[in-house]
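Undergrad: Can you look at this prediction? I've put the sequence above it.
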Amino acid sequence: MANDARIVGWAHGKFGQSEAADLQTLIAEVAPGALAHAGLAEADVDGVFLGVYNNGFLAQSFEAGLVGMAMPGLALTPSARFESACATGSAALYAALDFVNAGRGRVALVIGAEKMTTVAPQEAAALMIKGSYMPEEGHFTPGFAGVFGHIAETYFQRYGDRSEELAMIAAKNHANGMHNPYAHFRKDLGVAFCNDVSDKNPIVAGPLRRTDCSPISDGAAALVIADAATANKLNRAIAFRAHSQAQDVMALSGRDMTEFAGAARAWASSLAQAGMTLDDLDLVETHDCFTIAELIEYEAMGLAERGRGGDVIREGLTQRGGRLPVNLSGGLKSRGHPLGATGVSMHVMAAMQLAGEAGDMQLPGATVAGVFNMGGAAVTNYSSILERVK
């Protein structure tokens, strides 16, 4: 099977509490723009790959059919919906890559979308926690914050209190989000505010404060994938030097929850496929659903030994001017985390950087980027290495 699938266009909606009435409207906000950005038409699309978690946020099911309702020109185009918890968008994208690389089609449209603010925050937390291993973890409150609060507590017990380092990660991502017009939050909070427990920044779960947690967001993003022959005729092409998926045991009790071993395997596989090291990357977009996740991911990707992820942020390695800038888009913490859209959004943010189209977020001279998106507490792990080839 060839590995010539390219990103040739994209579109990204504003994340936050959207006035869009439903998922169909969110899809319509990004899909036409992605095709226009690629310089392609609906008739050029051979397959549609939609990432939506849903799980009760909306009454509508069979979401794959909504794409043809949002864009009548795609009503007869084969379409499928994918779900893989917080990695739903990447699951849809990787299926599209396989579709193109296998020669089943020349052009694929990938859409990630979620409408989460249709329910109260407490109900949203109850819907999201179903992405954990319910027999053992369903009691955690509030939702996944409880799961990651437990992970943070366990990490702190083993390696010491890292609350200030988590605050530094939150402050970094909020500062970066100031430059992202699509971000849910565009406010520079500073380390002191993020580190202090207050009425405006209360404890949510375990040692995690509100500023350690990504928000409940609505939003959508889209990518157009084309084979190399088609991409060569278009204005831009971002290649996948590598893309890897690694799985881990779903139940936290079945593994060391502080290690993110599946994430480490995904990163190692992608770097080996690409024939690269971290030093070859100009930037990374990583999955900071909670700040403790980004800290442990530093270790998983190889920036630090286990238990030393806090050193990475203290030394400024992942700041904009550091060795490897992480989450220049603001990450999930600032950009927002509409579940089905997140994986697609992360790849859009990286592609924008490599194409020199990132506006105020732009890192000058960026040519190679890493993306890491995970579902659950590092249960399913997607690692991509992108490089501009046109």
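TA: Looks like it came in fine. Nothing here was measured: the structure is a model prediction, and the numbers come from that model.

Undergrad: hey, let's count contacts and neighbours off CA atoms from now on
TA: Will do.

Undergrad: would you list every one of the helices in this protein?
TA: 23-38, 64-70, 88-101, 121-128, 134-137, 144-159, 163-177, 190-195, 228-231, 261-274, 291-301, 309-314, 331-335, 339-355 (DSSP state H).

Undergrad: For Tyr298, see how far away Ala263 is.
TA: 10 Å (C-alpha to C-alpha, to the nearest Å).

Undergrad: more crowded one of these two?
TA: Between Ala263 and Tyr298, counted using other C-alpha atoms under 10 Å, the more crowded position is Ala263 (29 against 23).

Undergrad: The more buried one contacts Glu299, doesn't it?
TA: No - the pair Ala263 / Glu299 is not scored as a contact, 9.5 Å apart, by C-alpha atoms under 8 Å.

Undergrad: ok, Thr291 to Met128 distance?
TA: Going from Thr291 to Met128 by C-alpha to C-alpha gives 18 Å.

Undergrad: can you check Ala175 too?
TA: 27 Å.

Undergrad: Could you do Leu208 as well?
TA: Distance, Leu208 to Met128, using C-alpha to C-alpha: 18 Å.

Undergrad: next one: Val110
TA: Counting by C-alpha to C-alpha - Val110 and Met128 are separated by 23 Å.

Undergrad: Then His37?
TA: The gap separating His37 from Met128 is 33 Å, by C-alpha to C-alpha.

Undergrad: Below is structure B, check it against A:
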Amino acid sequence: MATTLEDARALDEQDPLAGFRERFVSPADAGIVAYLDGNSLGRPPKATLARLASLVRDEWGTGLIRSWSARWMELPERIGDRLGEAALGAAAGQVIVADSTSVCLYKLLRAAVALRPGRTEFVTDRNNFPTDNYVVQGIADELGLDVRWIDSDPDGGVTAEQLAAELSDRTAVVTLSHIAYRSAYLADMPALTALAHEHGALVVWDLCHSVGSIPVHLDAAGADFAVGCTYKFLNAGPGAPAFLYVREEHQETFRQPVWGWMGGASPFDMEHAYTPAPGVRRALSGTPPITGVVGVEEGVALVAEAGIDRIRAKAVALTEMVTALAEDWLVPLGMRIASPRNAEQRGAHVTIARSDAAELSRRLIEAGVIIDFRPPDGIRIGLSPLTTGFAETWRAMDVIRAHSTAQR
């Protein structure tokens, strides 16, 4: 029997994370039935409002330039350590808040290729997020490398068998998403990393849909490098800076291509020649965007307080409810569930698909159910555990059912 609205309300009452919903800014638009796009842009924490006001009034307004030496210079590393501890399974000194995801990915891929001289190939997923593939293509074009494309199942993701078929002694770097942006397929990070290492390749993981929604174990998995954004499940704000992970054993030889004064050993010595800073700080380039960095700090604090295991448990419960309702209500109307049915292989969103998804998405947003469309036929239902309720989600699914009359 499908979940009823009463069942959903009972789940809200039992939810140990329910109180966190009150710690985010509520939409002023009364017409919003449900916000199911937190996997693209998370809602703003109230603490961030207060922190930004304090930043402008006190740290910037009163401390002025003195705040760089008093606090700001160490923020990227300090927040990186906190993020590594709270959500990434990374020991201190390996994570740092830096540039955009695209820039961080470029830095990591270029550095990883340089660590494998004489090797000539990237291996990646053709169905990866476009930025990832564009960065790979750009570097390959720049350096004269080849790209071996894995044609993964759009409703799933890259398997060990598919990766093994593309690896060789020519493989320099494998780059994959931990959670597929379309399907929410959860890749087997330890197995795929080990497979690449057997062939002498390095691995760069994209954690954009993982961080803050599922426990990640970078150190235990043997990951070499990783990158991720902070404006989804970390709720750091639109355009907030990304983070990157450089495994400790690679840091001494890690040479990222965008040399800047903040990544130098002695920024304020104003030396002519560049000397990289020790450790992961050498991944920095220009001046950190402090107004964005403090948003990351507040988002990480909420995830740490809630606990990543409890966040994952709620994500599973929400996606299980959505999958069951979609099976009962939407599949008979011509929908396809374009995400793994097994919760252990699924992240914190569920994709439903039909050929008229673009038009249906427009109607759903007009009706107050904020989702997003992913070509060619996918509607992603994002379920951000700190801000999404069960009854809210049930009502949204009911609206989707009402607007999804059988396709002609």
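TA: Yep, it's here. Remember, it's a predicted structure, so these values are computed and weren't measured experimentally.

Undergrad: Overlay them and tell me the TM-score.
TA: The pair, once superposed, lands on a TM-score of 0.27 when counted by TM-score structural alignment, normalised by the length of structure 1; 170 aligned residues with a C-alpha RMSD of 6.8 Å.

Undergrad: Tell me which of Leu208 and Met128 of structure 1 has more neighbours.
TA: Taking other C-alpha under 10 Å, Leu208 of structure 1 and Met128 do not tie; Leu208 has more neighbours (27 against 22).

Undergrad: quick one: the more buried one and Ala152 touch, right?
TA: Yes - the criterion here is C-alpha under 8 Å, and Leu208 of structure 1 meets it with Ala152 at 7.5 Å.

Undergrad: Confirm Val174 of structure 2 sits in a strand?
TA: Yes - under DSSP: H, G, I helix; E, B strand; the rest coil, Val174 of structure 2 sits within a strand.

Undergrad: Now do the same contact list for it.
TA: Phe122, Val123, Thr124, Ala196, Ala201, Leu202, Val203, Val204 (C-alpha atoms under 8 Å, 6 or more residues apart in numbering).

Undergrad: 6 Å - rerun?
TA: By C-alpha atoms under 6 Å, 6 or more residues apart in numbering, the contact set of Val174 of structure 2 is Phe122, Val123, Thr124, Val203.

Undergrad: mind giving me CSV with those residues and columns for secondary structure?
TA: Listed next are those as CSV, based on three-state DSSP:
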residue, secondary structure
Phe122, strand
Val123, strand
Thr124, strand
Val203, strand
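
Undergrad: Those into a markdown table, with extra columns for neighbour count?
TA: Shown next, in a markdown table, are the contacts of Val174 of structure 2 (neighbours: other C-alpha atoms under 10 Å):
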| residue | neighbour count |
| --- | --- |
| Phe122 | 27 |
| Val123 | 24 |
| Thr124 | 25 |
| Val203 | 28 |
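
Undergrad: Need those in JSON lines (columns: distance to Arg380 of structure 2).
TA: Converted to JSON lines, those look like this (distance: C-alpha to C-alpha, whole Å):
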{"residue": "Phe122", "distance to Arg380 of structure 2": "29"}
{"residue": "Val123", "distance to Arg380 of structure 2": "27"}
{"residue": "Thr124", "distance to Arg380 of structure 2": "23"}
{"residue": "Val203", "distance to Arg380 of structure 2": "27"}
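
Undergrad: of the residues you listed, closest to Val95 of structure 2?
TA: For the contacts of Val174 of structure 2, the minimum distance to Val95 of structure 2 (C-alpha to C-alpha) is 15.9 Å, reached by Val203.

Undergrad: quick one: that closest one from Ala194 of structure 2, how far?
TA: Relative to Ala194 of structure 2, Val203 of structure 2 is positioned 9 Å away (C-alpha to C-alpha).

Undergrad: now swap in Ala8 of structure 2 and tell me
TA: As judged by C-alpha to C-alpha, Ala8 of structure 2 and Ala194 of structure 2 stand 41 Å apart.

Undergrad: So which of the two has more stuff around it?
TA: For Ala8 of structure 2 versus Ala194, neighbours defined as other C-alpha under 10 Å are more numerous around Ala8 (20 against 17).

Undergrad: Let me know the helix or strand that that one is in.
TA: Assigned by DSSP states H and E, Ala8 of structure 2 belongs to helix 5-14.

Undergrad: Val103 of structure 2 too?
TA: Element membership of Val103 of structure 2 [criterion: DSSP H and E] is helix 101-114.

Undergrad: hang on, the earlier thing: any chance of the helices of structure 1 in TSV, with distance to Val371 of structure 1 too?
TA: Below are these laid out as TSV (distance: least, C-alpha to C-alpha, whole Å):
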stretch	distance to Val371 of structure 1
helix 23-38	20
helix 64-70	25
helix 88-101	10
helix 121-128	23
helix 134-137	28
helix 144-159	21
helix 163-177	16
helix 190-195	25
helix 228-231	21
helix 261-274	9
helix 291-301	11
helix 309-314	18
helix 331-335	11
helix 339-355	7
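
Undergrad: Tell me which of those helices sits most buried.
TA: Among the helices of structure 1, helix 331-335 has the highest mean neighbour count (mean count of other C-alpha atoms under 10 Å), at a mean of 31.
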